[in-house]
Structures are given as C-alpha cells and as structure tokens.
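Novice: coordinates only, no sequence provided:
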C-alpha cells in the first residue's frame, strides 16, 4: 500500500476510534492530520503507523500507539500561546504535533541518536518553534523560564515535585507514574500554589525514566 493511502486511510480510522473514546478536539485532530505519522516510524513499520500498537524505535525506545499518543495529548489540554516542555523526545512525533498548536515546544532526550532523527523530521515539516536538545530529563530544562504544560513519556516512581518550579501557576504536567511492579498510571498533575493536585487518568505501559544523558547512542 502506498504511503499516501496509508496516511489517508490510517488517519480516518484513527479519528473514528478516537471519537468513540471521546476525543473530539478539532485543533488537536487537525494538528495530527497535518503531521504525517508515517514519517516518524521506522520504515518496516510504516503500514502500522496508525495502529494502536507500540512501535519500537532506536535506542531501545518505542513510540506509543497512535490512539494512546493522541489520547495523551488530549489530556494535556494544549492551547495556542502555551510553552511546553517534553521529557523524552523519542521519534519527535508528539513534539511535531504539539508544535502545530503551542507557541513553543522544548523537548529533551538522553539519546543523541533520537535527538538527531527527531530534529530532522521536525525541520522537514517546517516547524521552527520546536527546540530539541540532548539533556538529562531528570532536571527538566533549566534557564528557559516556566512552562504552561509539561509532558513526560517515561515513568516516574514518585510525584516529580521538583518540576513544580518549572510550571506556571495553574499549569499542568502529564506523566506516567509507577504504581507497583506490574502497573503504571498516566496522571495529570496541576500546580496549585507550591503543590500538585493529582488526577489519575488511565493505565499505561512505559519504561522508567533514566537519569543522565547516554554516553554512546
């Protein structure tokens, strides 16, 4: 099947599934439509770009299934004018979709290989408001002010309270939280004063957040 057809049919099927799950944000769906997911998956998985399965990428990482990726972004409640910090760039797909809505997206990953690939894909789409860097996600992004939204794609074992200083008042963070050895929950943490209000969203499967940048990849 040709890539154009995979994009057209895959996105149409994805929208139907998302609507059944209550995801109807037109700005978000338009941003997804304008961001060809086939450009972000490894070539051998192009036919599955819009499937609900996780897709392995370089450095032992993976892309969320298309349904889960958009569902997570819908919970982020991203708006024009927002500044966003993404912990875990991966393929750069979420980075690119968010950049079509937000004013500025800063994304960090510990793997140089992933950063290089993501930057190329983001640049190829002409998205100049996405900044991708190799950095230790455990530190967030120092020196860039505060953010309206933070999204993490690696799991924390405890509420990451040090991120509160990098959020504006009323800002929120979406992140996977390890519940026990077998379970992980996607949560929304909303900053109120100096503390977080936590809302459990839905179960997910994620790799744990690893500190420090990678030495070789």
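Specialist: Yes, it's here. For clarity, every value in this text was computed on a predicted model and none was experimentally measured. Numbers count the residues shown, from 1 in each chain.

Novice: only C-alpha atoms for contact and neighbour calcs from this point on.
Specialist: Fine.

Novice: which one is the spatially most central residue of the chain nearest to, not counting chain neighbours?
Specialist: When Cα atoms, centre = their mean is applied to the chain, the residue found nearest the centroid is residue 94 (4.2 Å). Distance criterion Cα to Cα, 6 or more residues apart in numbering; nearest residue to residue 94, sequence neighbours excluded, is residue 69 at 7.3 Å.

Novice: do residue 96 as well
Specialist: Once flanking residues are discounted, residue 96 sits nearest to residue 122: 5.9 Å by Cα to Cα, 6+ apart.

Novice: and for that neighbour, the neighbour number?
Specialist: A total of 25 residues lie near residue 122 under the criterion other Cα atoms under 10 Å.

Novice: repeat that for residue 133.
Specialist: 19.

Novice: thinking again about what came up before, so the residue nearest to residue 94: helix, strand or coil?
Specialist: Look at residue 69: counting by DSSP: H, G, I helix; E, B strand; the rest coil, its state is helix.

Novice: please tell me how far it sits from residue 106.
Specialist: In this structure, residue 69 and residue 106 are 18 Å apart, going by Cα to Cα, to the nearest Å.

Novice: higher neighbour count, these two?
Specialist: Counted by other Cα under 10 Å, residue 69 and residue 106 do not tie: residue 106 has more neighbours, with 22 against 16.

Novice: so that one sits in a helix?
Specialist: No: under three-state DSSP, residue 106 sits outside any helix and is assigned strand.

Novice: thinking it is in contact with residue 130, fair?
Specialist: Yes: the pair residue 106 / residue 130 is scored as a contact, 6.0 Å apart, by Cα atoms under 8 Å.

Novice: second structure follows, compare the two:
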C-alpha cells in the first residue's frame, strides 16, 4: 500500500511537470499517462518509475525515460481515428500510451521475449487495440497500411522511403537519421505527395535498425 501511494504521488508530480511542457501535451495523452501505470513496464529495481533517464530492459535493450517517452508520443500528434505503426516495441510503455490515444497500433520487435512480455502487460491493462509481431519491421507492414503515424525507435542512415507508400496523405513518421555509431538527428517526417518534408527535433543516440529476428531471445 505504501508503494502504491508513493507511485500515485510520483505520478501526480510527473503530470504537473507535463502540464508545464511547451508545446502543450495533448489532453488525451495526459489522460493516457494517468491510466497506464509505468511501474508495470520498468525494471523491479527502479525506485521512481517516472524518472527521466533510460532504464535497462530484457534482451540488452533500454527504454526511454518517462518524459522522453511522453514527448515522443506527443510528437506524433495522434488522433482517435489514427492507425499507428511502431518499430521497436521494447517494454511496451510507448505502445500503451499510443493505444490509449489511437484507433489501432501495430508494433514490431525482433526479440520474442519483449513481444510476449509487452503483450502480457497490454492484456493486464485491458488494451485490445494492439497487434504485436515478432519481426524486425524494417520494411513496415503493407497488410496493415495505410498508416497515419509511424514511430521507429531506431536510427536509419537516410529517410526510410520504403515507408512512403504505406502512409496515408499528410502522415507523420518519427525516427532518427544518421550513422549507427554516433549521434543522430531525431526527425519528424511529414508525407507530402511522394516525398518527405523533414523537421529536425534534436540530437539523440539510437541503435541502428537491426536486421532479422533475434535467434536466441
């Protein structure tokens, strides 16, 4: 009970921090943050689930800090009728936030363990509008297209044009562009006709998008 009360206090403080963000965090996303207990997604030894620093998860991967995760979701500007494609399920926290604000989320991860554990969390939370796949997702998902929003938690060497035909008009994609061995630029790519318009968000360090399923995990 003490731990639950403390998490409520930490959530209240985090929501207050989000309320001061500029640009403003959409109300639907703030509601999603309040409904999705981040404690379910972070490692058991994390004292404050809403701290803003990356946390290690299974399979040698990491999940973004709480503020970074919400900012990523906010950049997508998801509407209730949107279909979202996510490359890199990870813990499933960002997936869950998007599912609370979108019509449907299709999410891919190359690690079976991450896919299965995230799916268990979605079930516990009563989230039924997520389709999870054990694949790398590097070519998108033609069968589920067109998508209104795409987020890839990975770096591409150049804007990933393979996604263009799977996007609806005026669709948006968030990803990192740059070399796999250093800093990259987080970008917001907007589909305009048969090309992307690029808006640079900031500097990040993402892993390059890996090829194929993980053989062991």
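Specialist: That came through, no problem. Since the model is a prediction, treat every value here as computed from it, not as a measurement.

Novice: ok so, going back, three-state assignment of the equivalent of the residue nearest to the centre of the first structure over in the second structure?
Specialist: Under the alignment (TM-score structural alignment), residue 94 of the first structure pairs with residue 94 in the second structure. Put simply, residue 94 of the second structure is helix when judged by three-state DSSP.

Novice: same deal with residue 176 of the first structure?
Specialist: Three-state call for residue 176 of the first structure (three-state DSSP): strand.

Novice: ok, now which ones touch the nearest residue to it once chain neighbours are set aside?
Specialist: Counting by Cα to Cα, 6+ apart, residue 186 is the residue found nearest to residue 176 of the first structure once chain neighbours are left out, at 4.2 Å. Residues near residue 186 of the first structure by Cα atoms under 8 Å, 6 or more residues apart in numbering: 174-177, 200-204.

Novice: checking residue 186 of the first structure next. Helix, strand or coil?
Specialist: strand.

Novice: please apply the same query to residue 168 of the first structure.
Specialist: Quick answer, by three-state DSSP: residue 168 of the first structure is strand.

Novice: tally of neighbours for the aligned partner of residue 165 of the first structure in the second structure?
Specialist: Counting by TM-score structural alignment, residue 165 of the first structure corresponds to residue 165 in the second structure. Neighbour count of residue 165 of the second structure, defined by other Cα under 10 Å: 16.

Novice: confirm that residue 165 of the second structure sits in a helix.
Specialist: Yes: judged by three-state DSSP, residue 165 of the second structure forms part of a helix.

Novice: so what's the counterpart of residue 128 of the first structure in the second structure up against?
Specialist: Counting by TM-score structural alignment, residue 128 of the first structure lines up with residue 128 in the second structure. Residue 128 of the second structure makes contact with residue 122, according to Cα under 8 Å, 6+ apart.

Novice: helix/strand/coil for residue 128 of the second structure?
Specialist: coil.

Novice: quick one: it from residue 181 of the second structure, how far?
Specialist: Per Cα to Cα, residue 128 of the second structure is found 37 Å from residue 181 of the second structure.

Novice: residue 124 of the second structure too?
Specialist: 37 Å.

Novice: quick one, helices of the second structure?
Specialist: Using DSSP state H, the helices of the second structure run over 2-19, 27-35, 66-76, 93-101, 112-124.

Novice: relative to residue 57 of the second structure, which of those is closest?
Specialist: Residue 57 of the second structure lies closest, by Cα to Cα, to one member of those: helix 112-124, at 8.7 Å.

Novice: that closest one vs the first structure, mean deviation?
Specialist: Superposed on the first structure, helix 112-124 of the second structure shows a mean distance to its aligned partners of 0.4 Å (mean Cα distance after the TM-score superposition for the first structure).

Novice: and that helix with helix 93-101, angle?
Specialist: Inter-element angle recorded for helix 112-124 of the second structure and helix 93-101: 40 degrees (by axes from the mean of the first three to the mean of the last three Cα atoms, to 10 degrees).

Novice: centre of the chain to helix 112-124 of the second structure, how far?
Specialist: 15 Å (Cα atoms, centre = their mean, to the nearest Å).

Novice: one more: stretch 128-139 of the first structure?
Specialist: On the basis of Cα atoms, centre = their mean, stretch 128-139 of the first structure sits 12 Å off its chain's mean C-alpha point.

Novice: need the distance between the two termini of it.
Specialist: End-to-end distance for stretch 128-139 of the first structure: 24 Å, by Cα to Cα.

Novice: what comes up buried for that stretch?
Specialist: Of the residues in stretch 128-139 of the first structure, those with enough neighbours to count as buried (16 or more other Cα atoms under 10 Å) are 129-138.
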